[in-house]
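sequence and computational prediction follow.
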Amino acid sequence: MFNTPSDWIQVPTKRIFFSHASEDKATVLAVHSELIAHFPDLDAWIDTYEIVGGDSLLDKIAEGMDNADKFFVFLSPISVTKPWVQRELNRALTQEIKGTKPDYVVPVLLGNIDRVPPFLEEKKYIDLHRQTVAEWTAEMKASIDGKDALLRLEPNANLRAKWHTTTGRPNVGAVTFSVASWAENLSFYMRTTVPVFTYDHVWIKGGFRGGFTAHDAPLSNEAGDHFLVYALANTRLSPGDEFQVRMRFPAGVSFKDSFISAGLWDGSGPSNTLISQGSDFSVRPPVDGPDEAPAA
């Protein structure tokens, strides 16, 4: 029977080492704080917190590296020129090549670099500038645990949609898209019986990079229906991100009656319908955007 703390099963603490240039200290400290806040069970070695007056610099760094399960090297235009960072990286790579610490080195990009350090060319990078906090913290934790960080769903299973009309303005409405998992290279459409008079878009939720591009003019098919198409451009979506397209039809045209469907777009046409005119919808008060435009 387990009845004392000494009898409890202890989960081994994962230890990681942060190698970086002193000029990048502020950014690396912020990463350190964010990672520990997300995963307080981690033991992240960084010189600011581990080396005090009177310590042997070489001994403490060697001890930190030897005890670490993973070696995170932060690569910036400055750090790749620093001899000290290179020495730490060489030591880490030697341990990895010898097989004493397989998959030990994890590169983290802090900015664009002209030259990748030797033996890192084939490694997967964690890019702090292209990824959201949720993404890079998940990737760091996954690299420590040896698991896949980003559970990616097929677009048909990932993209969600809902639609609403606007109180007192029957010609105005919106479609809101969201994702359940990380996504890139995603396009979606809104299909209507008449052309949309004006439209814009807004992020409801999400720490995103980049944005969407929309066709300058709605596309039409042989049946006379119209398609307003948006495509993901230079960005990635994180779980829970929401993107809303707000539309206004000419006066006298009902949004509820003109809306046909919304779903995925495969580059040449609709590939999967997510919602249609028969789907549940809500009625909401006017908001900024086309909702506030005067009736045509």
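Cool, got the structure. As the structure is a computational prediction, the values presented were derived from the model and not from experiment.

going by C-alpha atoms from here, please, whenever you check contacts or count neighbours.
Will do.

where along the stretch 51-200 of the chain do the strands fall?
70-75, 105-109, 126-127, 159-166, 169-179, 187-192, 198-205 (DSSP state E, counting those that start in this stretch).

what's the distance between S143 and R191?
Distance of S143 to R191, given as CA to CA, to the nearest Å: 42 Å.

same thing with A37?
From A37 to R191 the distance is 44 Å (CA to CA).

neighbour-wise, which of the two wins?
R191 (26 against 12; other CA atoms under 10 Å).

F255 is in contact with the more buried one, correct?
No: contact between R191 and F255 fails when scored by CA atoms under 8 Å: they sit 11.4 Å apart.

coming back round to it: would TSV of the strands of the stretch 51-200 of the chain with distance to S22 be doable?
Shown next, in TSV, are those (distance: least, CA to CA, whole Å):
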stretch	distance to S22
strand 70-75	11
strand 105-109	15
strand 126-127	19
strand 159-166	42
strand 169-179	38
strand 187-192	42
strand 198-205	35
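
pretty sure G111 sits against I78.
No: G111 lies out of contact with I78 (CA under 8 Å); the separation is 9.5 Å.

and the longest helix along the chain, how far out from the chain middle?
Longest helix of the chain, by residue count under DSSP state H: helix 83-98. Here helix 83-98 is found 30 Å from its chain centre; the criterion is CA atoms, centre = their mean, to the nearest Å.

here's the one I want to compare it with:
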Amino acid sequence: MANVFISHRKVDVSAAERLSQDISTAGHDVWFDEWEIGIGDSIVERIDSGLGGTSYLVLCYSAAGVMSPWITREWMSALHRQMDGHGVRILPVRFGGSAPAILADLRYADLSTDWKLGLTQLLKAIR
């Protein structure tokens, strides 16, 4: 199955963890910071390692937005890798709010109105 990196803001950690569990239950390998970064670990090193092996970056956004230093670096890194021809796709997931303008043309999974339908659509995109 696929390697999936979950990118989210701390304010959305509960919804992001639920999503991570759902994707993992579907059989995919999920990189979720709360599961992958332990006490004493280098945060930058662990995130870099997770991004390096991912096929899909699931970009979770809400009314809190996506413009925090960590989440911005994560999705911009994935976008750069994508534009360089690497096999990584950004899959936006809406918990609320709106996507950054540079990603506005990408269809998103809307979990804010119907979690089950949005999850089904997201899992269909993850091959």
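That came through fine. Everything numeric in this text was worked out from a predicted model, so none of it was measured.

go through the strands of the stretch 51-200 of the first structure and name the closest to L219 of the first structure.
strand 187-192 (9.3 Å; CA to CA).

which part of the second structure matches the closest one?
With TM-score structural alignment applied, strand 187-192 of the first structure matches no range in the second structure.

and the angle for that strand with strand 169-179?
160 degrees (axes from the mean of the first three to the mean of the last three CA atoms, to 10 degrees).

which outside residues touch strand 187-192 of the first structure?
With contacts defined as CA atoms under 8 Å, 6 or more residues apart in numbering, strand 187-192 of the first structure is touched by 175, 225-232, 258-267, 270.

can you turn the buried part of those residues into a PyMOL selection?
Selection command for PyMOL covering only the buried members of these, criterion 16 or more other CA atoms under 10 Å:
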select buried, resi 175+225+226+227+228+229+230+231+232+258+259+260+261+262+263+264+265+270
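
and A21 of the first structure, what does it touch?
74, 78-79, 82, 85.

residue in the second structure paired with it?
In the second structure, the residue paired with A21 of the first structure according to TM-score structural alignment is R9.

wait, doesn't L110 of the first structure sit right on F72?
No: L110 of the first structure lies out of contact with F72 (CA under 8 Å); the separation is 11.9 Å.

between these two, point out the one with more neighbours.
F72 (25 against 20).

and the gap between R127 of the second structure and L57 of the second structure?
For R127 of the second structure, the distance to L57 of the second structure - CA to CA - is 13 Å.

and what of Y108 of the second structure?
12 Å.

spit out the residues that contact the two alike.
L91.

where in the second structure does stretch 51-69 of the first structure fall?
Under TM-score structural alignment, the match for stretch 51-69 of the first structure is residues 37-55.

what does that stretch contact?
2-5, 31, 33, 36, 57, 74, 77-78, 87-89.

so which of the residues you listed sit within helices?
33, 36, 74, 77-78.

just the buried residues from those, in ChimeraX please.
Those of these that count as buried under 16+ other CA under 10 Å are selected in ChimeraX with:
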select :33,74,77,78
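
against A26 of the second structure, how distant is the closest residue to R89 of the second structure other than its chain neighbours?
Leaving aside its chain neighbours, R89 of the second structure sits nearest to Y56 (4.9 Å; criterion: CA to CA, 6 or more residues apart in numbering). For Y56 of the second structure, the distance to A26 of the second structure (CA to CA) stands at 15 Å.

look at the two and report which has more neighbours.
In this view Y56 of the second structure and A26 are compared by other CA under 10 Å, and Y56 has more residues nearby, 22 against 11.

pretty sure that one contacts I90?
Yes: the pair Y56 of the second structure and I90 passes the contact test of CA under 8 Å, sitting 5.9 Å apart.
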